[in-house]
Structure formats: C-alpha cells, structure tokens
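can you look at this prediction? I've put the sequence above it.
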Amino acid sequence: MIILWSTMRLEHITIDNFRGLSHVDMSFSRFGCLIGENNAGKSSVFQALNMFLRSSSALDTDFLNPAQPIRIELTFAGISSADLQRLEESHRSRIEPVVTDGRLTLARTYKGAGGKGTMWVVREVPSDPRFHKGVLEEVLKPKISTEELEANVRHTYPEIFAELSGKISRAAVRREWSECVATLGRDEYTTGDDPLMTGLDRSVAPLLPEPIYIPAVKELNDDLKTGSTATFGRLLSILFEDIEHQLPQLEGTGSTDSNRTRDTASSADFRSPPPSPSAHSTSTRPRSIATPGSAYLPKRP
C-alpha cells in the first residue's frame, strides 16, 4: 500500500464582519500562532475557520453588523495530486481547472442567520459584472414568461439582443454570452468571486482540511483525561494516527516497547483511521488543530 501524504496548508485568511472582527487579513507560515491580549479576537479567528471548514450555519451573534454579510476567504497552497485524489473523479475534473500552481482560494458569504452560506471560488473574473455567471443566471431564471425573458436580455445585454434575430431562447443567449466573454482582453479581468458549479460546494469538502477546534482550558483535571472527548485525549489521538502505520515495524524492536505502545493506545481510547479510498493507495485528508491562543496546524506525516 502506498501512503500519499498531503502537503496542503492554509496560506492566507481574510475575515469580514464576524463577531468582533471588522476586517482581518493575515498570511500564515507552516506554523501559525496567534498571540494577543484577552478579547483581542484570537478565538474569533479560529471560530471563523471552524465555521467555514465545517459548513456550519451562521448565528445572529456572529454578525458584527447585522446589515452586512459575513465573508470568510481562505487560500490553500501546496495542493498536490494526492490531495485531488480525495475527490471523486467527476468532481476532480471540475475543480482542477481552478487550482493554479497548487493554490486554491475559496470564500463563503453569509447573508443571514441560519444559513450555511454560499461558497465561491476566488479567481480572475470579468470586470464587467454583466459577464459574471450569477448575473446571466438571474437574467435567464426559470419560470418567467417569454416577454419577461426578452425584456431581461434587452435591458442587461442589449448587444446580445441586437445580435439575435427572431425568438430569443436561453440556449441562444448563453451561446452569445459565451462568445462575448471569449473576446474579453486580459485588461478586462479582475480578481473576484465566481460561483462554484452546482453541487460542487459539497463535493469539494473532502479536499479541505478537517478542523479540530479545542476550546480554552477551563477545568484542568477534566481536560487532562485521555478519553476521546477530552482535550488531552483528542490531541493524543491525532498524534497516534500519525504514527499508527509505523507500529507493526516498531513492535518488532522489543517486547517492552511493544507492550508500552499497546497499553498507551488502550488507555487513550484512540480512534481508528478512516477507511482507505483505494486498495492500492491512501490519501490522507489534512487535519487542522485550532485552539485559542495556539496554532492552526495541518496534519503532517
């Protein structure tokens, strides 16, 4: 069996209008550590990461300004073929074109409490918003009359309306729209949000790191317990999963060390690793640890 280790890491994060954070823009190295005074917003950064990666819903209390949306943007670097293999083949072919030089930037926007937000891929998009996919879909939205469709096209795309002769159809408008976009020059593009293809927001989840959010220590005696739900036990479990594939070799080095390893694994209530997606190769999903005042760490081999 071949173990395919992930080299993917979080490189940059931008947060707007989340809890006490009006605007945060920061880059990360391979080891990131947030240091600051109490109530400076360190925990809010980790909670924003957790909400993004777990596709959690926003609460009323998450909005600093209820009249404005929450926006969380993450840039991942070091994305390799091993990372992309965690996606189903049909989804992999659709996400590969938006991964540039091993980098992928995704954003989630939340416009109200109770919703899981809308995911976007951040990349080069036309400067003219009329040539954004979302605007086109709004013009061609279903369940409108032919007259409404023609009025929408005439108002938003007068050049396309003039080009088409006879009855306007959605297929014809899409074709002309695509031809217009194809003729745009490089100076007519800017960096912006582009909607993911339908269903791809859920399908991309296996590519993203698995967050493990550990709250601040309150009861030291409880957090030092080694059960799988306790802070210390969860940390031991993560470390154990990193070396578990090496245990068969280590057990042959000495009976004393072997017994100690088995006893430790038993008392810590360790979890089994996820099943391999292939009989011949395993791609390890990166795991991220977020604790208030400490680092956000991708799982390393």
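All right, it came through fine. Predicted, not measured: the structure shown is a model, and the values here were computed from it.

contacts, neighbours, all on C-alpha from now
Noted.

for M119, pull up the helix or strand it's in.
M119 belongs to strand 118-126 when assigned by DSSP states H and E.

which stretches of the stretch 1-150 of the chain form strands?
2-4, 9-18, 21-27, 70-77, 104-110, 118-126 (DSSP state E, counting those that start in this stretch).

equivalent analysis for the stretch 201-301 of the chain, please.
210-213, 281-283, 287-290, 296-298.

which ones are touching L74?
10-14, 105-107 (Cα atoms under 8 Å, 6 or more residues apart in numbering).

what about it, distance to L87?
According to Cα to Cα, to the nearest Å, L74 stands 19 Å off from L87.

coming back round to it: reformat the strands of the stretch 201-301 of the chain as JSON lines; add distance to N38.
Shown next, in JSON lines, are the strands of the stretch 201-301 of the chain (distance: least, Cα to Cα, whole Å):
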{"stretch": "strand 210-213", "distance to N38": "19"}
{"stretch": "strand 281-283", "distance to N38": "39"}
{"stretch": "strand 287-290", "distance to N38": "17"}
{"stretch": "strand 296-298", "distance to N38": "18"}
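
for D193, helix, strand, or coil?
The local conformation at D193, judged by DSSP: H, G, I helix; E, B strand; the rest coil, is strand.

next, the one to line up against it:
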Amino acid sequence: MHSLSKIHIKNFRSCKQVILPLGDFTPLVGQNNAGKSTILDAIRLVLAPKAFAKTDANDPNEPIIISACVSGITEELIAQIPEARHQAAISPYCINGDLWIRISASGSTRPSTEVWENGDLDDQGVPTSWRSYPTGLPQAISALLPEALHIRAMDDVQ
C-alpha cells in the first residue's frame, strides 16, 4: 500500500525546520497554536501546489520549502494510473518505491514544483537533487493520492 511516509517543512509559518515521519495513522495532538494545522496545510500544498501567502514565511528573507515522500509505489500501482503518458511521467522518479516531491518559493514569487531526480539523500533522509516537474507528473500524483481527508477536532464530544 502506498502512502505519504515523510514530510519536511522549512520556514513555513511556525515550522522553522520540521521532519515528520508519517505512518498509516499519524494523529497530530497538541495545544492550540502548536503547528498542527500548519503541518496539514503543508501536506495539502505539496500535494496540490498553489501560491504561498505573504505571511506564510517564518523568516521572510528565507525560502519556504515543503518536501514529501510517497512510499510504496510499485509498477502495478503505476499501471493503475488511467493515462499512459502520466504513467510515463512518474515512473522515472519512483526510486526504490519512493517518490519525493517538493514545492518552494522565496518571497512572493510563484512557487516552483520539483521532483527527486536521483538516489542522493542528506543525513536526515531528504533528497539533495531536484528537477522541475515533468509534464504529466501533477496528474499522476493526484491519481495516486486523491485530496487528503481532514477531520477537524470536536470541541465537546460529549
């Protein structure tokens, strides 16, 4: 089964530098203003890229970088993507069953979307080499990972 297995967030709102491994079920628990919603927003942004707000940078002089790893991608799974051209777009970037994607921007510039280009990882397990999304990759990603389900907390369950 494929899933989002890791997210790396740098300079996004309250997350100065966060590397969070994700499992089949990863609850985010904490006090108000601890960054739970920021992590969920980062996941949404990296899976369906759009422009950052001017206030999204923790430090406006540094770029915002959000990277995510989708693990468990097999040839059989890729074959289930409806369009052959989207299958071809994603296949070269699935390295040992992992696909790393990234969105980044400096200031108010339009964000760039990138994909892991080779097997090089830093000491924290995050890719060091990236290239721009090839045509068809966003459609392949959305076919593999439909929009995330977000269950909001309930104030008074009883």
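Happy to help now that I have it. Note that the coordinates shown come from a computational prediction; the quantities given were computed from them, not determined experimentally.

and the corresponding residue of structure 1 for P60 of structure 2, how close does it get to G134 of structure 1?
Superposed on structure 1 with TM-score structural alignment, P60 of structure 2 falls opposite P66. As defined by Cα to Cα, P66 of structure 1 lies at a distance of 24 Å from G134 of structure 1.

cool, F63 of structure 1 as well?
Going from F63 of structure 1 to G134 of structure 1 by Cα to Cα gives 25 Å.

pick out whichever of those two has more residues nearby.
Shown here are F63 of structure 1 and G134; by other Cα atoms under 10 Å, F63 has more neighbours (23 against 14).

hmm, the more buried one is touching F18, no?
Yes: using Cα atoms under 8 Å, F63 of structure 1 is in contact with F18, at 5.3 Å.

any shared contact partners between these two?
What both F63 of structure 1 and F18 touch, as defined by Cα under 8 Å, 6+ apart, is the set I70.

leaving out chain neighbours, which residue sits closest to the residue most central in space within structure 2?
With distances taken as Cα atoms, centre = their mean, A68 lies nearest the centre of structure 2, 3.3 Å away. Nearest non-adjacent residue to A68 of structure 2, counting by Cα to Cα, 6 or more residues apart in numbering: I7, 4.4 Å away.

what's the match for the one you found in structure 1?
Under TM-score structural alignment, I7 of structure 2 pairs with I13 in structure 1.

what residues does that match make contact with?
24-27, 72-75.

now tabulate those in a markdown table and tack on distance to I243 of structure 1.
Shown next, in a markdown table, are those (distance: Cα to Cα, whole Å):
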| residue | distance to I243 of structure 1 |
| --- | --- |
| V24 | 36 |
| D25 | 35 |
| M26 | 32 |
| S27 | 29 |
| I72 | 33 |
| E73 | 32 |
| L74 | 29 |
| T75 | 28 |
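
show me which of those residues are buried.
Among these, the ones that count as buried by 16 or more other Cα atoms under 10 Å are 72-75.

neighbours of the match of P60 of structure 2, how many?
15.

try P158 of structure 1
12.

find the nearest non-adjacent residue to G97 of structure 2, please.
Counting by Cα to Cα, 6+ apart, the residue nearest G97 of structure 2 is I73, at 4.5 Å.

alignment lookup: that neighbour to structure 1.
In structure 1, I73 of structure 2 lands on I79 (TM-score structural alignment).

doesn't R103 make contact with its match?
Yes: I79 of structure 1 is within contact range of R103, at 6.3 Å (criterion: Cα under 8 Å).

quick one: map E83 of structure 2 onto structure 1.
Checking TM-score structural alignment: E83 of structure 2 goes with E88.

roughly how far does G41 of structure 1 sit from H23 of structure 1?
11 Å.

let me fix that: P209 of structure 1
23 Å.

how close does the lengthiest helix in structure 2 sit to structure 1?
The longest helix of structure 2 (DSSP state H) is helix 36-47. Here the mean offset of helix 36-47 of structure 2 against structure 1 after fitting is 1.2 Å, by mean Cα distance after the TM-score superposition for structure 1.

and stretch 23-40 of structure 2, which stretch of structure 1?
In the comparison with structure 1, stretch 23-40 of structure 2 aligns to the range 29-46 (TM-score structural alignment).

next, the distance between the ends of that stretch.
Note: stretch 29-46 of structure 1 ends 16 Å apart using Cα to Cα.

go on, stretch 85-98 of structure 2?
End to end - Cα to Cα - stretch 85-98 of structure 2 spans 19 Å.

quick check, S57 of structure 1 in contact with A113.
Yes: using Cα under 8 Å, S57 of structure 1 is in contact with A113, at 7.1 Å.

out of the strands of the stretch 1-150 of structure 1, which is closest to S281 of structure 1?
Closest to S281 of structure 1 of the strands of the stretch 1-150 of structure 1, according to Cα to Cα: strand 2-4, at 4.8 Å.
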